[in-house]
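1. Predicted structure and sequence below. I'll ask about it afterward.
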Amino acid sequence: MDDSLIIYVVASMVTVMAISCWRRRCQKSLAPVPSGYGKVFKSHLFGKPTIVSTDPEVSKFILQSVSEDFVPFFPGSLTELVGKSSILVINGSLQRRVHGLIGSFFKSPILKAHITADMQRDLQEIMASWRDDQIVYIQEEAKYMVFQIMVKTLIGLGPGEHLQFLRHQYQKFVAGIISIPVKIPGTRFYRSLQAKKRMMKLVKYIIQEKKKNNTGCISRDIIDAFLNDGSGQLTDDLILDNVIDLMIPAEDSVPVLITLAIKYLSDCPLVLQKLKEENTKLKHKSLEGEDLQWMDYMSLSFTQNVISETLRMGNIIPAVMRKAIKDVEVKDHFIPEGWCVLPYFRSVHLDKEIYDDAYKFNPWRWKDKDTAASSFTPFGGGQRLCPGIDLSRLIASIFLHHLVTGFTWVAEEDHMVNFPTVRMQRNMPIKVKRKNIDILLS
């Protein structure tokens, strides 16, 4: 996918690379606004002269500009890992076609219905094994759950030996995305490349089997959607690169969204109580024998506000990088051809001039507020807006619903870290206790 993540996936991993090392020495001045620099200023990243934008309007212009003005920028090592046919790299009409196919598939009501049913079943099975006073590591549980759901969505692969193999290889692959690009046996980068080759072999076999049996009917997974395109533009290499890249949010950004939401809820009893009240009303519906649908979860307004506030505070995708392919002017700022630009979302999301009490977790701030505003860009924007926005929210909503209606918990001490990616240092351990159903019914 494009700018974010979700299943988008991610200019995020790359951008974190770009700014994390740099941020160690200037994060204090970048958040919320770089003191003495202004909201748009010059820097130097990856050996490239770079314009950093913490101005929402300038960043919006950059994100919405067509490929005749800006193209994605990635280090050469990253391009080698994600592949030259990845939607993260390609531009123009082909990028728009692939982005459109992915977006249409992820927005499909049929897909959302399947994901809702699968996730409800899988969560119930997993949570049924939790014992009172057991320590549960939310970040690991979320990664396991989301990866399983997304692999089925992308390639139609269910639980079993092949899924375990794929997850093991994928963890090696993701670990190499942020590493020194040295292709010598034993290095993390080399292991990442080898892991991708092994994954591609499995996915290629699945593609070939689907081609033999493809009837051009309903798309049950993203490979079906690509094969049913009919344009002749989508080669096997393009399908391979994009299917594997689309798994990144399943291992990283979506599980982290769930984990951070639970971290913030654990620290904010009033927010947690309000979330419980809203979700308990929905729980009554299922206890009365009605099957919950994806629309039920998405209609939980306060739950959606909690997710929005988690995205604002957590900044799972803190920035993206673009490269100017011609001279560009915006708001009296001149961006020379060949320079990189970095819209830095984190600074905007924590800007006290935009958000009152910006460092406070306050989901009520999103009541009647437009989440499509230029000052809120957790999924990127423009033609490379993450096509998995709704899917990410749905998955997080289902997980939160089952946790808050099924359990109470006490969070153990843990800390959020930002390098090399945003995550909880100890995987967010919580001590759980199962709720009494009779109390829920009362």
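-> Nice, I can see it.

2. Could you use CA atoms for every contact and neighbour count after this?
-> OK.

3. Where do the strands of this protein begin and end?
-> 40-45, 48-53, 70-72, 134-137, 322-324, 328-330, 333-335, 340-343, 407-411, 416-417, 423-424, 429-434 (DSSP state E).

4. now the ones you listed as CSV including mean neighbour count and distance to S85?
-> Formatted as CSV, the strands of the chain follow (neighbours: other Cα atoms under 10 Å; distance: least, Cα to Cα, whole Å):
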stretch, mean neighbour count, distance to S85
strand 40-45, 16, 25
strand 48-53, 21, 24
strand 70-72, 23, 13
strand 134-137, 17, 36
strand 322-324, 23, 18
strand 328-330, 12, 27
strand 333-335, 14, 28
strand 340-343, 27, 22
strand 407-411, 16, 43
strand 416-417, 14, 32
strand 423-424, 21, 29
strand 429-434, 20, 39
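
5. Please compare the first structure with the one that follows:
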Amino acid sequence: MLLAKNENAVHMREKQIANEIIGLLIANHDTAITNVVNHLAEFPHIYNEVYKEQMEIAKSKAQGELLNWEDLQKMKYSWNVARETLRLAPPGQGAFREAATDFTYAGFTVPKGWKTYWTVHSTHKNPKYFPDPEKFDPSRFKGNGPAPYTFVPFGGGPRMCPGKEYARLEILVFMHNIVRMFKWEKLIPGLRLIYAPAPIPEKGFPIRLHPLHN
């Protein structure tokens, strides 16, 4: 970004660069975390599995010792819960794509320059790849997980979101801390998402926290 120029050989302004970096660091983190909290409230058996996994990690730490990278690698079930959340409510819904060359797909000729809109739900909610696609089921991601390029909340290929690993770290550290300290209940039954442009609760997401320890 510091070196990039537009067609008039003008560099990006400092404010533009700052906005791009802020977007990389915090874009949609609240969306993903809110929906994780929603699903853990809705499915107590899933909350219990996450709690058990996180407590095993907590018990292996010395007093006051912080999480490290190895601890994050042990949070396999918790990350499966987060991934299933991202499958059902991905932060980005889709993007426009432009054909770089003429090509034929499924009997249709697509000319160079043709713009199409692609949405993640073309695979995320496709029963061919995710049976019973509206069901919340973290076990879909056990083992090798879904087929390549079917689960794409961060995109895929060379243009995959560079913040993917940061998002993973942020979500897992949040889950580790909240489930060890609290149970919670939703104060508004159900959760209707609206897209503005990321999926957010229509009426906010008030919860009542119940501390697990004095």
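-> Thanks, I have it. Please read these numbers as outputs of a predicted model, since none were measured by experiment.

6. Tell me which of the strands of structure 1 approaches N279 of structure 1 most closely.
-> Among the strands of structure 1, strand 407-411 comes nearest to N279 of structure 1, with 12.2 Å by Cα to Cα.

7. which residues of structure 2 does that closest one align to?
-> Counting by TM-score structural alignment, strand 407-411 of structure 1 falls onto residues 182-186 of structure 2.

8. quick one: the matching stretch to chain centroid distance?
-> 21 Å (Cα atoms, centre = their mean, to the nearest Å).

9. and what of stretch 157-169 of structure 2?
-> Taking mean C-alpha positions (Cα atoms, centre = their mean), stretch 157-169 of structure 2 and its chain are 10 Å apart.

10. what does it contact?
-> Stretch 157-169 of structure 2 has contacts (Cα atoms under 8 Å, 6 or more residues apart in numbering) with L24, L25, H29, L72, W79, F154, G155.

11. For that stretch, grab the matching residue range in structure 1.
-> Residue span in structure 1 matched to stretch 157-169 of structure 2, by TM-score structural alignment: 382-394.

12. Which parts of structure 2 are helices?
-> Using DSSP state H, the helices assigned to structure 2 run over residues 14-26, 29-42, 44-59, 69-73, 76-88, 121-124, 164-181.

13. need those in a markdown table with distance to F103 of structure 2 and mean neighbour count, can you?
-> Formatted as a markdown table, these follow (distance: least, Cα to Cα, whole Å; neighbours: other Cα atoms under 10 Å):
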| stretch | distance to F103 of structure 2 | mean neighbour count |
| --- | --- | --- |
| helix 14-26 | 33 | 12 |
| helix 29-42 | 36 | 19 |
| helix 44-59 | 45 | 16 |
| helix 69-73 | 41 | 12 |
| helix 76-88 | 29 | 21 |
| helix 121-124 | 20 | 18 |
| helix 164-181 | 31 | 17 |
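
14. Now distance to T150 of structure 2 too, for these, in CSV please.
-> What follows is the helices of structure 2, written out as CSV (distance: least, Cα to Cα, whole Å):
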stretch, distance to T150 of structure 2
helix 14-26, 23
helix 29-42, 19
helix 44-59, 24
helix 69-73, 23
helix 76-88, 10
helix 121-124, 5
helix 164-181, 16
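
15. Give me the most central residue, structure 2.
-> Centrality entry for structure 2: nearest residue to the mean C-alpha point is L86, 4.0 Å, by Cα atoms, centre = their mean.

16. For the counterpart of Q425 of structure 1 in structure 2, the count of nearby residues, please.
-> Using TM-score structural alignment, the partner of Q425 of structure 1 in structure 2 is E202. Neighbour count for E202 of structure 2, taken as other Cα atoms under 10 Å: 12.

17. What residue in structure 2 is paired with M199 of structure 1?
-> Per TM-score structural alignment, M199 of structure 1 is not aligned with anything.

18. List the residues that contact M199 of structure 1.
-> L166, Q169, Y170, I244.

19. Look up how far L350 of structure 1 lies from the second one.
-> From Q169 of structure 1 across to L350 of structure 1, the span is 36 Å (Cα to Cα, to the nearest Å).

20. Could you check which of these two is surrounded by more residues?
-> L350 (24 against 19).

21. is it true that the more buried one touches N315?
-> No: the pair L350 of structure 1 / N315 is not scored as a contact, 9.4 Å apart, by Cα atoms under 8 Å.

22. how deep is V10 of structure 2 tucked in, by neighbour count?
-> Count around V10 of structure 2 with other Cα under 10 Å applied: 10.

23. Stretch 30-45 of structure 1: end-to-end distance?
-> Using Cα to Cα, the end-to-end distance of stretch 30-45 of structure 1 comes to 15 Å.

24. which residues of structure 2 does it align to?
-> Under TM-score structural alignment, there's no match for stretch 30-45 of structure 1.

25. so how far is the first residue of stretch 321-339 of structure 1 from its last?
-> Across its full length, stretch 321-339 of structure 1 reaches 11 Å between end residues, using Cα to Cα.

26. same deal with stretch 375-387 of structure 1?
-> Note: stretch 375-387 of structure 1 ends 19 Å apart using Cα to Cα.

27. Same question for stretch 105-121 of structure 2.
-> Using Cα to Cα, the two ends of stretch 105-121 of structure 2 sit 20 Å apart.

28. Thank you, goodbye.
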